[in-house]
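J.: With the input below, show me the fold.
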Amino acid sequence: MCGLAGFWQLHGGARDALLEQVQSMSARLRHRGPDDSGAWCDESAGIVLAHRRLSILDLSPAGHQPMLSACGRYVLVFNGEIYNHPDLRQRLLAEGAAIAWRGHSDTETLLACFLAWGVERTLQACVGMFAFALWDRQQRALTLARDRLGEKPLYYAWQGDTLLFGSELKALKAHAAFRAGVDRDALALLLRHDCIPAPYSICRGVFKLRPGHLLRITADAPRSAQAAAYWRYNDAVEAGLADPLRCSDAEAADALEQQLGTSIGAQMLADVPLGAFLSGGIDSSTVVALMQARSQRPIKTFTMGFGETGYDEATHAKAVARHLGTEHTELYVRPEDALAVIPRLPSIYCEPFSDSSQIPTFLISQLTRREVTVALSGDGGDELFGGYNRYLGARTAWERMQRLPSFVRHASAGMLRALSPTAWDRWFERARPLLPKRWHLATPGDKAQKLADVLPLSSGHAFFLHLASQWKNPDGVVIGAHEPATLLTDPATWPDTGNLAQWMMAMDAQSYLPDDILAKVDRAAMANSLETRVPMLDHRVVELAWRLPLHQKIRDGEGKWLLRQVLYRHVPRELTERPKMGFGIPLDSWLRGPLRDWAEALLDENRLRREGYFHPAPIRRKWKEHLGGRRNWQHPLWSVLMFQAWLDENRRTSP
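T.: Modelled structure (predicted):
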């Protein structure tokens, strides 16, 4: 886990000037790698590479980057971890390669593999999370690549005759050639998704390399380069569905536990202290249980609580930690601690990002970094094993809706809207003793309003896009925007799943997971110089998960069924059985309380009109309804607020 930056100035340049420029880019990434830094330059080619190192494996100078291959052909800057790199070394040895290893870093392993096998075959052989820039001095070609699932970020942009690239947008902005204004189309995407999906970014002409892709730029035709996939999630989906596991539940649980255990064991390799996030939910508890089963010492686990009903998981995590015998640390955060993070968010995320769980994610990363340098997380379990509420009974719910005549669905939507969310909440609370357990919902009022919104929709795909959208018509909010196509809106990119629930899972894994969840965790953790690892996103776990029949993921209205069976082998059922909770904060009440003045200043109608990015009317309407308690518009409002705060930060830090 580190940071990389660089540029290719096609007309060459003076060595000192090139190095000075790349070092200013690298300085913006110090948080990603405070332990060491380095730069390399070929002034005749105009290529410059820089690296910030967070030392995890091979703490000696033998792991220093930029690193040259033994023969001097390749120069590499690499961010991430290759978990199977010892096995790759053994494969090279078995094939007769005679290599005098200088150290035991995975960076050196990659360079040896590139020489022996080429870039694409090496990528196919790697198990890991990574982004890298590789300069081929012999062919005068630059290759940028990103891991299969998108754990590590990589931005790139042409600015004149200079190609800029780096781990974060702030590194590109540090280059003197950078000139890129706000992309209004990408801003529309932010309002819909809480994030800006790859390949887009908030700046015109600046792109994020998509997961599982590489981009090879050659000196003879640099502008014609197109990113290409070396691994496709849809291929894993369709191959798994075509060759499902045909075995008993117990045998399936054995296969899943074995593969997860292999992934977790490899990701526990580190030369620095290591621990895990533990919320007490199914995913993180499973990861911690399998870690502890492989450790001779208590695993360090970390939990954060808010102490507010509906947001506090710390007591559940503590019970799981006690049962497993981990060395557990918990931090109860006061509202003022969380509020203090908000001014830092535009700098941490470097482009607007509005998943409000970014705040607790930063705080838990801050807590964890006090004790360890590496933390494993349970991210990915929901997308792979059917954990989100929107998957549970999704096909059945949609089919039932479609059986109703259109006029009935429209009338039902009107009835649901007749009561405010607060009134629905009160009604459900009074009726709770009389309702079956499946009706014991969190925030039933908002769910009633969401149901009212989806009843009139005409297709399952539209149903899902609606659920995945904060602003339903962002082009009507962002002045001059034309929302571009994404994976969710382009049928040509959809896998053939034959089932709405599985299609939703596949779409989330290629959009919400890399663009929101993984970006959120990467920036929050790296702001604290903490490496995070996600064992459920080992591509072999992903491929196994898609071979599991849907009834082993979702059964009797319960998601992650098979994953639960693995967990129950280590942790009693009663310690983890509870309604699913998001990793959130009480943002709705904060916007009406301690954040009200801050938000009012950013949403001021005159300011919005003067800046010219948003039509003020729909924003002001939602703001007034939120303040009055008629609707909970925390998420759509937060996306506007995060852009406004980013805009302030961008003005402040621009030359």
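J.: From now on I want contacts and neighbour counts done on CA atoms only, so please keep to that.
T.: Will do.
J.: how about the nearest residue to the residue nearest the centre of the chain, chain neighbours excluded?
T.: Nearest to the geometric centre of the chain sits Leu518, at 1.5 Å (CA atoms, centre = their mean). Distances taken as CA to CA, 6 or more residues apart in numbering place Glu151 nearest to Leu518, at 5.7 Å, with adjacent residues excluded.
J.: The one you found and Glu108: what is the separation?
T.: According to CA to CA, to the nearest Å, Glu151 and Glu108 sit 21 Å apart.
J.: wait, the residue nearest to Leu518 sits on Lys520?
T.: No. Applying CA atoms under 8 Å, one finds Glu151 not in contact with Lys520, separated by 10.2 Å.
J.: Next, show the common contact partners of the two.
T.: Shared contacts of Glu151 and Lys520, defined by CA atoms under 8 Å, 6 or more residues apart in numbering, are absent.
J.: one more to put side by side:
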Amino acid sequence: MCGLTGFLSSGASDDFQASIRAIRGMMDAITHRGPDSDGHWSDETVGLVLGHRRLSILDLTPAGHQPMHSACGRYVIAFNGEIYNHLDIRKKLEAESWKKTPVWRGHSDTETLLAAFAAWGIEATLQAAVGMFATALWDRKEQTLTLARDRFGEKPLYYGFTGKGLSDSTFLFGSELKALAAHPQWQGELETGALENYLRFGCVRGKQSIFRGIFKLPPGSLLTLSRDHIKAYRLPEPVQWWSAEQAAHAAIQQGRITDPSYAVGQVEQALGQSIGQRMIADVPLGAFLSGGIDSSAVVALMQAQASRPVRTFSVGFDDRRYDESAHAAAIAEHLGTEHVTLKATSRMALDLVPRLPEIYDEPFADSSQLPTTLVAQLTREHVTVALSGDGGDELFGGYNRHLWVPRLWDKLKRMPLPARRALAVSLKSIPSHAYDRMMQLGGKALPSRLRLRTFGEKLHKLAAVLESPSQQALFAGVSSMNRAPATLLAGNHPEAKADALYPVLAGFDSVEWMLLMDTLHYMVDDVLVKVDRASMASSLEVRVPFLDPEVFHAAWRLPPEIKLREGQGKWVLRQVLYRHVPRELIERPKMGFAIPLDDWLRGPLREWTEDLLSSQSLKELPMLDAKQVHKLWQAHLKRQGHYAQQLWTVLQLLAWQRKWRPRLA
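T.: I've put the predicted structure just below:
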């Protein structure tokens, strides 16, 4: 795992030393992504400079150094990622090259990619590659720069112009925004159009970044630029080389797996193969083990293939309400792993809060970023690579909304809209904290999976979506952190319609549509951003076995009634896991990677919060409605509702502004 960056100017460089200083500054900004070595390559005649920071995982020798040249001399690459099937690709190249067998300088996957690019072309090579990656490839013959990103968006890649226009344009790209910001021509103007969606979802979604004119390359896409594009100050549109929607359709068209036992076997086989590929490394390797279904399944299948105990890691917190470490330890003991519970205190998490704008580059308000960053930080003290269970929820139906939304809509659509509106008013007439009190008093009589810690918040969320005109809008409501983000923005800011937040896709039933939306949006823009930034901040490579094309294919051959079965999500994964771990060690309420955010904002984080919410601080972002923000804060202090998540989005935006100081239009 590494970090890449670089720039392409509109003409030949007239100050070579200035270019070298610029690329060194850009590389230094992402040292954490590759602390083992660095390198750069330039062609002054075209104004191109490539920079690379290396975290050595495969081929620790200088033969893996980057930027790397192809053996034919045509290509130069800066590559961030891992190609898990690169040895298979080498064998295919060798079998095809009967006239001249390739002479390999080392055994890095980067060298394999270059040879494949030369033999097969760029898109065919990407189609053959299984892995997580972002890459910048310079074609010396065609004088073109191609940026490419992996299928699911595991590795980030930002790009865009800086400069004053046609006569003074520079194209910047890099693994993180901080690399682009280190270029001397960086301007960094706030993209105000991204704020409503950020306040709604807690992350900057889609192609946009938080800076105007700077974009994220979409997953499964490539972007090819010539010097003419740079001179014209014009960006071509990215081209998709892989589509989750098309891959899902292809899996369905191959034929549904309707036999439950066969479905379990197919998923176990595909996931086991994916895990085996991701266990190859020349450095110490382990796995996160939270004790949940996804991470436990990954660890169980790792241990089944390992010749010695797998090293597993969980994080235990001093707040017992949010501590799953005992469950993880019990599963580790049963599987026989070499387990370490990393003791984290609330103080450690609180001390991390001021660093979040630096780690995440953009405003990012999924509060599980704190425990994720901590477990990555502590795991890095023991290993360099860790496998995780991310992606299981999106592929196999693990979120509560996957079960609840179809059931709710089936009932809601039978009610006239005026009746639903009246019911919403009735539900919201009782404060959320009063509902919580009722749950505390009567919850003991309910099954454990129905004892909801934030019962009132969920009922108020339900009330807010009762007016949904469609199931699509209902899903948008329950998947939002803040259902009415426009109320936090100053001026007359019309609320985006919930129906317009997610596209309509043909050929999928309602559950499949939700799974695909979560894969394309929540997973890409929230989950994978969180995991990448949290892990790379500590120079830890995290591999995600669920995000494999064969696992994806196997998952999408399963009809919804097999994924969601017996009133539970992830039924197939549960059955896979039960083959390795007793059911009683697994069946308990889904906790998630949560923190006591409500209490922290009122307690140890109150001074930090009120400093960010001061009048002077809010003036720095005049597009926020200061009156509404203060109203939300006062309601939270008085325990008049659950507003911690909404406040966290505002606080992370303000903290980010203080760190990055973006220009305002």
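J.: re earlier: now check the second structure for the residue matching the residue nearest to Leu518 of the first structure.
T.: When the second structure is aligned by TM-score structural alignment, Glu151 of the first structure is paired with Glu154.
J.: pretty sure that match contacts Val527?
T.: No. Glu154 of the second structure lies out of contact with Val527 (CA under 8 Å); the separation is 9.4 Å.
J.: more neighbours, the two?
T.: Ranked by neighbour count (other CA atoms under 10 Å), Glu154 of the second structure and Val527 place Glu154 first, with 26 against 20.
J.: what's the more buried one in contact with, if anything?
T.: Met132, Phe133, Val524, Leu528, Val529, Asp532.
J.: ok, so what distance separates it from Met132 of the second structure?
T.: Glu154 of the second structure is 6 Å from Met132 of the second structure, by CA to CA.
J.: Now do Leu567 of the first structure against Ser284 of the first structure, distance only.
T.: 10 Å.
J.: right, I mislabeled it, should have said Gly381 of the first structure
T.: For Gly381 of the first structure, the distance to Ser284 of the first structure - CA to CA - is 9 Å.
J.: before we move on, what about Phe132 of the first structure?
T.: 28 Å.
J.: Name the residue in the two with the higher neighbour count.
T.: Phe132 (25 against 21).
J.: Surely the more buried one touches Asp147?
T.: No. Applying CA under 8 Å, one finds Phe132 of the first structure not in contact with Asp147, separated by 9.2 Å.
J.: Touching both of those two, which residues are there?
T.: By CA under 8 Å, 6+ apart, Phe132 of the first structure and Asp147 have no common neighbours.
J.: Now do the helices in the stretch 551-655 of the first structure.
T.: 561-568, 573-576, 587-592, 596-602, 605-611, 616-627, 634-653 (DSSP state H, counting those that start in this stretch).
J.: Now the aligned residue in the second structure for Asn389 of the first structure. Nearest residue, chain neighbours left out?
T.: By TM-score structural alignment, Asn389 of the first structure lines up with Asn400 in the second structure. Excluding the flanking residues, the one nearest Asn400 of the second structure by CA to CA, 6+ apart is Gly569, at 7.7 Å.
J.: The first structure: which residue goes with that neighbour?
T.: By TM-score structural alignment, Gly569 of the second structure lines up with Gly559.
J.: ok, that match - how many residues close by?
T.: Residue neighbour count, defined by other CA under 10 Å, stands at 24 for Gly559 of the first structure.
J.: ok, it to Ile282 of the first structure distance?
T.: Distance, Gly559 of the first structure to Ile282 of the first structure, using CA to CA: 10 Å.
J.: coming back round to it: you'd agree the match of Gly569 of the second structure is up against Glu383?
T.: No. Gly559 of the first structure lies out of contact with Glu383 (CA under 8 Å); the separation is 10.3 Å.
J.: Am I right that Ser70 of the second structure is in contact with Ala116?
T.: No. Counting by CA under 8 Å, Ala116 is not a contact partner of Ser70 of the second structure; they are 9.6 Å apart.
J.: quick one: which of those two has more around it?
T.: Shown here are Ser70 of the second structure and Ala116; by other CA under 10 Å, Ala116 has more neighbours (23 against 18).
J.: coming back round to it: please name whichever of the helices of the stretch 551-655 of the first structure is nearest to Ala45 of the first structure.
T.: Minimum separation from Ala45 of the first structure across the helices of the stretch 551-655 of the first structure (CA to CA) falls at helix 634-653, 30.8 Å.
J.: between the closest one and helix 616-627, how big is the angle?
T.: 120 degrees (axes from the mean of the first three to the mean of the last three CA atoms, to 10 degrees).
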